[in-house]
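Visitor: Quick one, what's the 3D model for this:
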Amino acid sequence: MKLPLIRGFWQLFKGYWSSAEKWKARGLLASVIVLNLVMVYLLVRINDWYRNFYDALQAYDWASFWPLVGTFTGLALLYIVIAVYAVYLRQMLTINWRTWMTEEYLARWMRGQVYYRLQVLRSDTDNPDQRISEDINQFVTLTLTLLVGALKQLTTLGAFAVVLWNLSGALTVPIGSETFTIYGYMFWLSLLYAGVGSVLVHLVGRKLIRLNFDQQRYEADFRFNMMRVRENSESIAFYRGEMAETQGFKERFANVIKNYWGLMRRTKLLNFYVNGYGQLAIIFPLIMAAPRYYAGEIALGGLMQTISAFGRVQDALSFFVDSYSSIAELSAVIQRLSGFTAHINEAAAVPPMIVHEDDAEDALRLSDLHVALPHGAELFAVSALTLPQGSRALVTGESGVGKSTLLRAVAGIWFAGSGTVTMPEGSSRLFLPPHPYLPLGTLRRALSYPCTAAVSDTEMARVLAQVGLPHLAPRLSDTDDWSRILSLGEQQRLAFARILLIRPDWIFLDEATSALDEPRERALYELLRQELPASGIISVGHRSTLYALHETELRIHDHTIISREIPHEP
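Guide: Okay, here's the model as predicted:
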């Protein structure tokens, strides 16, 4: 791994192991490591068994045959039990680590409306949902698999290197008139074999890192495009946009297939190399040890033990070769998660230039407020504006002047600009966008969102009847995609029912009645006046009929908010 990847890995890795769960995590990891060490010890015992067993075969020692088979059976059964629990405890650690990381990232993504800021800032983070749901899982699984595997192979190397050194004896090599003696030559050959193999596998497979990174991105883009069609199916159907959407599908899927072909070709080359490397490792130690066997320096048992020990050492030294595909995948995951983490940190670090304060005065006040676009261009400004509790204000102006952004600034989710927004201390607020958000789940949950406190079905049925949706009352327990089932007009009336349930002190309506006819719009505003006479209402809209339902007009014109009283006929 390159230095940036190592830094990125450490930043992702260290959090869990220094968290409140660190001792539980370290205990599980220690247990997994101990079990793997015991497995290595058992492999050494089995390696010794090879010598005894094949020596007995060579000597036709029938009396030793069944006792040796019994010894192997006991060692094998113990090895199986320990291997199973080593994997089980590692999976337990994987679940705990993934749970911690997922909760941590969800908290950071949701805290301070970072999820919203990432979109406003047009961050190049693609598919945050996939980063949290899939990449964290891959990071944890691959890291533990490679970490435990590397520790096991290092232990194996340490144990069998000694065995192989002792079994190798000395090899005398004549060079000219001189002879050189190489002690433990089989060990040095295994080092040379694995070292050359590791260098070559990196040259063959290094392009897999970028290919794996791109494959995840293209797959996510393709899936997200289909999700967009599902969420906007009615609009697409009205437009008869099937051909355009299909073309979009094909373009994104073409990227998936093109990159996958590249991944296949590079993986094919890597598999050729890895399989060739593995097959050569079978015959290589036999060829190297055969001269000592035929010279009578070692018996058949010693030959088989040497071959087995060489295989264990070579496996340990070849861990990088065998795991290269996983390492390449982990590198791609680290890049994606590190990028996502950096974008979250950048979005969270953007200072809120618009100050929000609470005050004992029962009024909404804007003081020296300047609202700008993210790139710095100013939308509008107001030096001082006061709206007393219970005000009915209508925000007007041409499209694009920043009417909705004014509500965002008052809500505290818009960060570009300066000035102060002061709200009455302890006042509750509710903002309704043009397209109400209806979460998946029961209609009861959609109606009471974002509140989590229990509300009686009787009260819910009452407010549904008030907004003209009495037929939905029997379906409060039904679970469905309500944004698909209900028309936009019904969704907007459901949002007004939320207002009646939550009973906020300040209500902000952004084109919240755009899908309703004018009589229904007037009826809903009158309902709010009757049910919540002390609540302030600030609306954004274009209809001229809205003037009769408000007392004050806040017109955004020439980058300035102009306030005036709306005259009403007696």
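Visitor: contacts and neighbour counts: CA atoms only from here.
Guide: Will do.
Visitor: Could you measure from the spatially most central residue of the chain over to S338?
Guide: The centroid of the chain falls nearest to I132 when counting by Cα atoms, centre = their mean (1.5 Å). Going from I132 to S338 by Cα to Cα, to the nearest Å gives 12 Å.
Visitor: Repeat that for S483.
Guide: Taking Cα to Cα, one finds S483 at 34 Å from S338.
Visitor: Please generate a structure for the following sequence too, so the two can be compared:
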Amino acid sequence: MALQSRLRPAMDELKMHALSYGARGFVAYRQNHAAIQRFLRIGYIAFILGSTYRGLTAAGRKKKPKQPQAKTAGLDASEKGPTPGEEAASSAKQAQQQVVEADEGGRGGRGGRKGRKSRAPRVEVDAVFFERLKRILRIVVPGIRSKEAGLILLHTVFLVLRTMLSLYVADLDGRIVSALVRSQTRQFIVGILWWMAVAIPATYTNSMIEFLQSKLALCYRTRLTRRVHDAYLSDMTFYKLGNLDDRIKNADQLITVDVAKFSKSLADIYSNFAKPILDVCLYNYKLSQRVGAESLIGINLLVQGSAALLKALTPPFGQYAATEQQLEGEFRFNHSRLIENAEEVALYRGQAAEQNVIERAYFSLIKHVNRVYKIRILHSMTEEGIIKWLWGSLGLCICAVPVFVRIPGAGGKGLDMGSRTESFVTNRRLLLSSSDAFGRVMYSYKEISELAGYTARVSELLDTMDEIKAGRFQKKLVSSASVEENAKVLQGRGTIEEDRADDAGVEFRDVPIVSPNGDILVKKLSFYVKPGQHLLIIGPNGCGKSSLFRILGGLWPVYGGKVHKPPTSEFTYIPQRPYLSLGTLRDQIIYPHTVSEMRARGKTDEDLLDILKVVQIEHIVAREGGWDVQREWRDALSGGDKQRIAMARLFYHRPKFAILDECTSAVTLEIEKIMYDHATKIGITMLTVSHRPSLWKYHSYVLQYDGQGGYVFTELDAEKRLALQEEKQALEQKLLQVPKWKERLEALKAAKEERLSRPSSPVHEIKGLTLTA
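Guide: Modelled structure (predicted):
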């Protein structure tokens, strides 16, 4: 008690000092209220913008884990050993190449594989996403003077205009309700008239925003599609992407669907993210003038906390969107594959097996979509509970502030019922608009995550095509590729020299023939063919005959040695099943030239008709209805007609070399002779793959594979080879009779032994049997 009595004067003095400081602080606050309010408003807007920026880039500042080195064999064997700088660049590249694949664990993947534990890399709003998006933005918006930049600027003007109209409507709404409460008929009618007048610019603004948003999406898609087409349809990337690389399984779906979805998502994200941020800043600034910045900041701190909780509970919808697109692509690919191979499947009666494959792909997609829908239930409940109900109750508290607390310059206690109603309605309208804008900011995080998924898909396509153009491939190799000797071959790189001289021939010098899956077909191939020396290539299936042509055509890389040849444009390839394009009958002859290019070469329809006369198919022009008729030519023409069209195409282009792959299998020997004789006459050197002996007499050399990695290149003496072939066939026929004669001999021996075992048998019968035997 003594101690308490001694401390009481000190405590009373401390209280008096506190009250004095508090009173002076309150007086200073009242005197500088306007300046403090301005400081708080500016600080609050800076806080909103800063928190939004940090929310977007927080993941990007996280240290990325080191990516494990890919186990698929890279076919770019020109790199003998990476330098430290190259290793760093490779690591950065691997960090960006997040190939979105479906998680097939527990549900089975392609081929019915179950229990797969490998999971696809997550697609997040991180530094990789922003780097990818920055690269694509430079494609879709090439400069500030571009059409897209002008549309973005105009779009921004209308977005700001809509916000200003919303502020005006909020104030007008309060005045109309105030006039209604006060029974002021004239003010009420004037307010309604102004309300109807505002509808004209408001509806026009909203319509223009939707129009410009759609227009931007279309412009983005056009720019991006042109960029993709330029890369995809040049340097034979469309072939290499599907045959020499495993990273892109469904390029058609990426180009047609994912590019469109990315463009729409990118156009939507500007309106759905930038506009709500602007609304939040303007609405809250206006609201702080009416209810005070202090109460607004206090409640918004609670909102920010709940928003952070909501963001932490938001599932990775970007990953889900990317996985769904990948599964959609697989489902579509299976249908495209069935259409492409419909005839073979029908002949094999394989519809049940194909249905199983297609339905497995479909149900994998449906299972993933259903899983996402179930996840969205709980997320939507949490989202609505926080955004709608919690933030709604906090909004009512803000609207009640000027009613229960007098705020300098904003009115409050002591106002009449009409003024309080006007203040409440206006504040309520501003708060609802601000809450809606902040909610759209939160929703936009999910939309940005989905944009990250589409960005990953499009960026993967662009990156893969760039690497393919640079000669860097990634493909899963066959088991033989793991052999040390094979791996050494794959690490090498040969050279291809193109000679434009008229007498340039085809020379292979110690060139290994390697398939795209890494299987070495021939270790070292060497031969030389001059112009005019036709080459016949024979051998069993899978020995490397077609691989040789793909190297000459620039489709496959060279892993060693040296190839000396004319330019690729001097080669024309005619397969067993010729390709017929969409277009007119004329287009089939001059493909890939256009009519203008044909005219520039000095060719006319009469010249084309003369070419058709060579292969005895000139009647097709009148039969089909003229040069300009358009049909689905692969269905309208027979197999023989297609091969003759391909021959006519060869004679139109007149290349130095023609690669012929069983291209006369559906025509008569007479047409075959006409084709080879005419090709020789006009100076075309033919490289032919065929087992037909009738073609031997048209060739000077033969390249014969043995199917075990060996080969023979020698001159072809057609008469001698035909004689040997006939002798061989005769011997084979005789050898086929050997088992039959052996069986007859055994039967006669058995009959002889049976007769000898009988004592009563006449001697002459035995002798006769012996003589017969």
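Visitor: on that earlier part again, the residue nearest to the centre of structure 1 maps to what in structure 2?
Guide: With TM-score structural alignment as the criterion, the equivalent of I132 of structure 1 in structure 2 is I255.
Visitor: Could you do D61 of structure 1 as well?
Guide: Aligned by TM-score structural alignment, D61 of structure 1 pairs with Q184 of structure 2.
Visitor: Run a quick neighbour tally on its match.
Guide: Neighbourhood size, Q184 of structure 2 [other Cα atoms under 10 Å]: 12.
Visitor: And the helices in the stretch 651-773 of structure 2?
Guide: Taking DSSP state H, counting those that start in this stretch to define them, one finds helices in the stretch 651-773 of structure 2 at 669-681, 718-756, 763-772.
Visitor: What residues sit buried inside the second one?
Guide: For helix 718-756 of structure 2, the neighbour count (16 or more other Cα atoms under 10 Å) marks 718, 752 as buried.
Visitor: by contact count, what packs against it?
Guide: helix 763-772 (3 or more Cα pairs under 8 Å, 6 or more residues apart in numbering; DSSP states H and E).
Visitor: which residues are contacting the helix it packs on?
Guide: 752, 755-756 (Cα atoms under 8 Å, 6 or more residues apart in numbering).
Visitor: Distance-wise, check T714 of structure 2 relative to E384 of structure 2.
Guide: 81 Å.
Visitor: right, I mislabeled it, should have said S638 of structure 2
Guide: Applying Cα to Cα to S638 of structure 2 and E384 of structure 2 gives a distance of 64 Å.
Visitor: just G583 of structure 2 next, same as before
Guide: 55 Å.
Visitor: how about the strands in structure 1?
Guide: 170-175, 178-183, 354-359, 363-372, 378-388, 392-396, 417-424, 429-432, 441-442, 479-480, 506-510, 536-540, 552-557, 560-565 (DSSP state E).
Visitor: Using TSV, lay out those together with distance to Q305 of structure 1.
Guide: Compiled in TSV, the strands of structure 1 are given as follows (distance: least, Cα to Cα, whole Å):
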stretch	distance to Q305 of structure 1
strand 170-175	16
strand 178-183	18
strand 354-359	75
strand 363-372	76
strand 378-388	79
strand 392-396	87
strand 417-424	76
strand 429-432	76
strand 441-442	63
strand 479-480	65
strand 506-510	79
strand 536-540	84
strand 552-557	88
strand 560-565	88
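Visitor: So which of those is nearest T125 of structure 1?
Guide: strand 363-372 (23.3 Å; Cα to Cα).
Visitor: mean deviation of the closest one from structure 2?
Guide: Here the mean offset of strand 363-372 of structure 1 against structure 2 after fitting is 2.7 Å, by mean Cα distance after the TM-score superposition for structure 1.
Visitor: same check, this time on stretch 218-225 of structure 1
Guide: Mean deviation for stretch 218-225 of structure 1: 1.8 Å (mean Cα distance after the TM-score superposition for structure 1).
Visitor: so what does the biggest helix by length in structure 1 touch, helix or strand wise?
Guide: For structure 1, the helix reaching the highest residue count under DSSP state H is reported as helix 242-294. With contacts defined as 3+ Cα pairs under 8 Å, 6+ apart, helix 242-294 of structure 1 has these neighbours: helix 185-205, helix 208-231, helix 300-317.
Visitor: do you know how far the match of I132 of structure 1 is from A470 of structure 2?
Guide: Distance, I255 of structure 2 to A470 of structure 2, by Cα to Cα: 21 Å.
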